[in-house]
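[1] Quick one, fold the following:
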Amino acid sequence: MQQNVKSTLSVLFALTTLVACGGGGSDSSNTGGTGGTGGTGGTGGSIAPAPVWTAGQFNDESQFKNFCVAPRSGTDPFNGGVYPDKAGTAMHEKMWLRSWNNRTYLWYREVADLDPTSYSIPAYFALLKTSAVTDSGVAKDQFHFTENTAEYQQQSQSGVSSGYGIEWSVVSTSAPRSFTVAYTEPNSPAALAGVKRGDFLLEVDGVDFVNDSSSAGVNTLNAGLFPDSTGETHSFKFRTAENTEVSYQLSSANIASSPVQNAKVITTTSGPVGYFQFNSYIVPAQQQLIDAIELFRDAAVSELVVDLRYNGGGLLALASQLGYMVTGPDIIQGRFFERLQFNDKYPTTNPITGSTLAPTPFYTREIDYEAGTLTNTTLPSLNLSRIYVLTTDDTCSASEAFMNGLRGVDVEIIQIGGKTCGKPYGFYPQDNCGTTYFTIQFSGINFKGFGDYADGFNPTSSPVFAADVKGCAVADDFSRALGDPQENLLEVALYYINNNSCPTLPGSAVTTALGARNATGSALSGLITPNGPAVKDPSDRVLNNSIRQPIRDQQE
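    Model prediction:
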């Protein structure tokens, strides 16, 4: 088999808030033009006349692309060459969004064609999505966002982002607020200072994080939690899982993400069990996953626990590779990982690449993600027909595709933890004028034709619905380190491996232990009535990381 792989393969894992380029307020330059660009523009040259909106008429997006309020200049440090930006207006940027969205958005028929003139660029983009809800009443499209292009490219290609190296578990962003440290990146400022899993945030720069609702207080909290640059020093006070108060001075830095952590072999009465914590489907994860799988293969593990509880997604191709590595050719037997479906304008063609639609295979070889090509190096595999997956509502996108793809080839998934976020969708990130836009363009269907899990995969001992998965509903446990065999989710997985059931017998040691260990954040969930202004939500990183971008131009 020969496969062409052409793409800029990337994934977002940003610590910043949503950013838009150029724009703000209404357009004062919306005169002239008849729906096209009205001129050639050019950086440093005359500004092209602003296009005019006409209801129901959608000009080709190329007429508006790269005409910018604030054109970039110089050389693009990530892709080489000169930026394509030309001098334009906010209306150019909004009309590009309108045409691009109408052509490629999965639910374009459910988007009202509003006159963009009076909206800022970010406000207008926010309107270009469906308002429909799922069966459970939540928004069908929760994954419509933007990111500064330079920051997106830096993270996607190197796994580097700015901050302290803290992954937060968030219950509430409004008072009474609840942020708990889920984990820290190795060798990050937070890890080196001693911040650890289970630390509950009390103060930032002397401001009461839990209760302060003043504008000045919220500004201080946001400035400390989300520093604008590296080298900023801010003070943090926490209450630990042991109920003691600790304070740290943390300086922001560029943080290199370590997507695979705590890979280990655990000895059980049922045999050796492999475990690893997997945080993000980004490019650096490929070699780390290979190393972990080789560790498990050499130890001849009989079972595998994949900890995806904080994995918001990433590269669909990497999810496919992991699917192959945990199983292998004898189990997959030539079946595909996932088939993409675009909107009804493109039943057989990919609207982004122009290629004929073909299923995403289980990739059996390493990928050169920089070049976008498959190598000749075959991936290691474990030949397992059953996988244990640890999940929370932060488990999203490519992580769910991994579960769904394996279920499609009859690999048994045992789900331990909480219901996943519900994102059977994906997109091709698109830059325009320094902002990268993410809007749903396809849904994913496994080999059996299933992809309807918009409300998430739900662990239950008695599956009824198609998105129910055999397993155990367990609260996240912040009192133990990830990878500790006595941490709730992992402990239940190990119990299930040894007993083929959830730990529900009265008086059992596992049940007693679980009852005694409540997660700090989870214990507050459902009890909090948020009030007042909210701080920025670091959980947006989960959405920002939920990129199921496939390899383009797939051909068997």
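[2] only C-alpha atoms for contact and neighbour calcs from this point on.
    Fine.
[3] list the contacts for the closest residue to residue 177 other than its chain neighbours?
    Leaving out its chain neighbours, the residue that sits closest to residue 177 by CA to CA, 6 or more residues apart in numbering is residue 210, at 4.5 Å. Contacts for residue 210 (CA atoms under 8 Å, 6 or more residues apart in numbering) come out as 175-178, 201-203.
[4] What subset of those residues is buried?
    Neighbour counting by 16 or more other CA atoms under 10 Å classes 175-178, 201-203 among these as buried.
[5] For the closest residue to residue 378 other than its chain neighbours, give its distance to residue 385.
    Using CA to CA, 6+ apart and skipping residues adjacent in sequence, the residue nearest residue 378 is residue 365, 4.3 Å away. Residue 365 sits 20 Å away from residue 385, going by CA to CA, to the nearest Å.
[6] same check, this time on residue 10
    Taking CA to CA as the measure, residue 10 falls 30 Å from residue 385.
[7] quick one more, to check against the first:
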Amino acid sequence: MRKIILLAVSVLLNACGGGGDITAPTQLCQRTDTNAKIFCALQKDYLWYQALPTTIEPANYATPQALLDAVAEPQDRFSFVLTEQEYEDRYINATYFGYGFATVRADNNGALQLIYVFDDGSAAQNGLRRGDKIVEIEGRSVASWLSQLDAGKITNDDIYGPNVAGVVRNFVWKKPDNSTLSADLIKRDVATNTVLHTSVVVQGNKRVGYLVFNSFIELSEFELEQAFAYFVQQNINELVLDLRYNGGGLIRVANQLSTQIARNAVQGQTFVKYQYNDQNSGKNNTSLFSLGAGRSALNLNRVFTLTTGSTCSASELVINSLAPFIDVVQIGEPTCGKPVGMQPDLINNYVLFAINFQTVNALGQGDYFSGLTPECAVASATTGDWGTANDPLYATALAYIAGNGCNQQAVATSMNRMLAIKPRSTAPWQVNNEQ
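    As a prediction, the model looks like this:
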């Protein structure tokens, strides 16, 4: 369980606390209650430990997460606590309970547009795909459901049903061609695939691979190997790596992916340098590029990365670590800005994910707390399934490969649209409604 991880998930801002005795932090490490042990761990390992309160009573906080929210450094949008079971479900078993899709609101809250669909879910098995718009659930319009949800009159369980195996909801959706379909979807455990799409297109004398990658977990090692074995067999000489919804995960998987992209250019070179707080400077170390669990690799001298504000953590690490060695053409929107990471710490029945190191590349670059800025600034939009020709990010990558650079006309149009996008929240990667 003690694996180096870069993660980007939401922090639940439900801090609570109050009166009661105040305990000196030095005394807390003698106690066995969970909150005291968590604060003790923060004193030792937290990257910003010097900003912690000098006096505190952890027992005054109802949950470990509430304690962490109350004491975290203001710039820390990333630290969090899970139960052991939540950790196993999310990062080891790669399962969750639902129908197997993620949506964003569309058409002025008149529809829910699918941005990705997991292969194992009831949604995929009934024909729903990225780009489809759900317009009706259980005989009621999505507009009506969302209006009541926003008014606080109902919950997501009222819309999608409780988390009970076998719950059925009828969905009506429109395809991008405006045809309408409907089906009964069944809620159950869904195994999530982290490689959402692979394809190859021929453009002139180029064979362009397209890989949509959604998270860096243990399952990804196998799925990435399958994807790159396919790309090697297809003899691709350009790669578009779509990280627009990828919030991060295991650093070793980020290393595998990076090495599979550009093996010859990075072999024996520094992938990442870890920098801990001054109490733990002895842990500072360097990790070299490595295929890890991978076997198949390309030898590309450039890669195109598609990014948004939901591109975070290990996804940013791939971009930053490859940049000193190959041409990394970033297309889309600025990333979330997380050049830091954590080593999970098992404390009683909880797993603490508190930021305890910063990462820099071979050139010592890593202060991108405001995000990595794209070379080609293009606003993301969902126009259909993966690989559709009018997807603005993917189309810009293909245009660049064809010799048209960033396609300035498209970029200008997209920049105008980007001005209308609301500022990123404190949890910029949390944009998806997974059900």
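[8] tm score of chain vs chain?
    Superposed pair, TM-score by TM-score structural alignment, normalised by the length of the second structure: 0.84. Supporting alignment: 426 aligned residues with a CA RMSD of 3.8 Å.
[9] before we move on, back to that, looking at residue 10 and residue 385 of the first structure, which is more packed in?
    Relative neighbour count places residue 10 above the other of residue 10 of the first structure and residue 385, with 28 against 18, counting by other CA atoms under 10 Å.
[10] can I assume residue 149 of the second structure is in contact with residue 157?
    No: contact between residue 149 of the second structure and residue 157 fails when scored by CA atoms under 8 Å: they sit 10.4 Å apart.
[11] ok so residue 170 of the first structure is a helix residue?
    No: according to DSSP: H, G, I helix; E, B strand; the rest coil, residue 170 of the first structure belongs to no helix; its state is strand.
[12] Could you tell me which residues make contact with the residue lying closest to it once chain neighbours are set aside?
    Distance criterion CA to CA, 6+ apart; nearest residue to residue 170 of the first structure, sequence neighbours excluded, is residue 179 at 4.8 Å. By CA under 8 Å, 6+ apart, residue 179 of the first structure lies in contact with 168-173, 200-201, 521.
[13] Next: residue 407 of the second structure.
    Counted by CA under 8 Å, 6+ apart, residue 407 of the second structure has contacts 396, 399-400.
[14] Please pick the buried ones from those residues.
    Neighbour counting over the contacts of residue 407 of the second structure (16+ other CA under 10 Å) leaves 396, 400 as the buried ones.
[15] Closest to residue 414 of the second structure out of the contacts of residue 407 of the second structure?
    residue 396 (10.9 Å; CA to CA).
[16] What's the match for the closest one in the first structure?
    Superposed on the first structure with TM-score structural alignment, residue 396 of the second structure falls opposite residue 492.
[17] for its match, what are its contacts?
    Listed by CA under 8 Å, 6+ apart, the contact partners of residue 492 of the first structure are 416, 472, 474, 502-503, 510.
[18] Mark which of those residues are part of helices, please.
    Counting by DSSP state H, the contacts of residue 492 of the first structure place residue 510 in helices.
[19] top of the contacts of residue 492 of the first structure by neighbour count?
    The most crowded member of those is residue 416, carrying 33 neighbours; neighbours defined as other CA under 10 Å.
[20] check contacts around that residue.
    Per CA under 8 Å, 6+ apart, neighbours of residue 416 of the first structure: 388-391, 459, 471-474, 489, 492-493.
[21] looking at the alignment, what does it pair up with in the second structure?
    Using TM-score structural alignment, the equivalent of residue 416 of the first structure in the second structure is residue 331.
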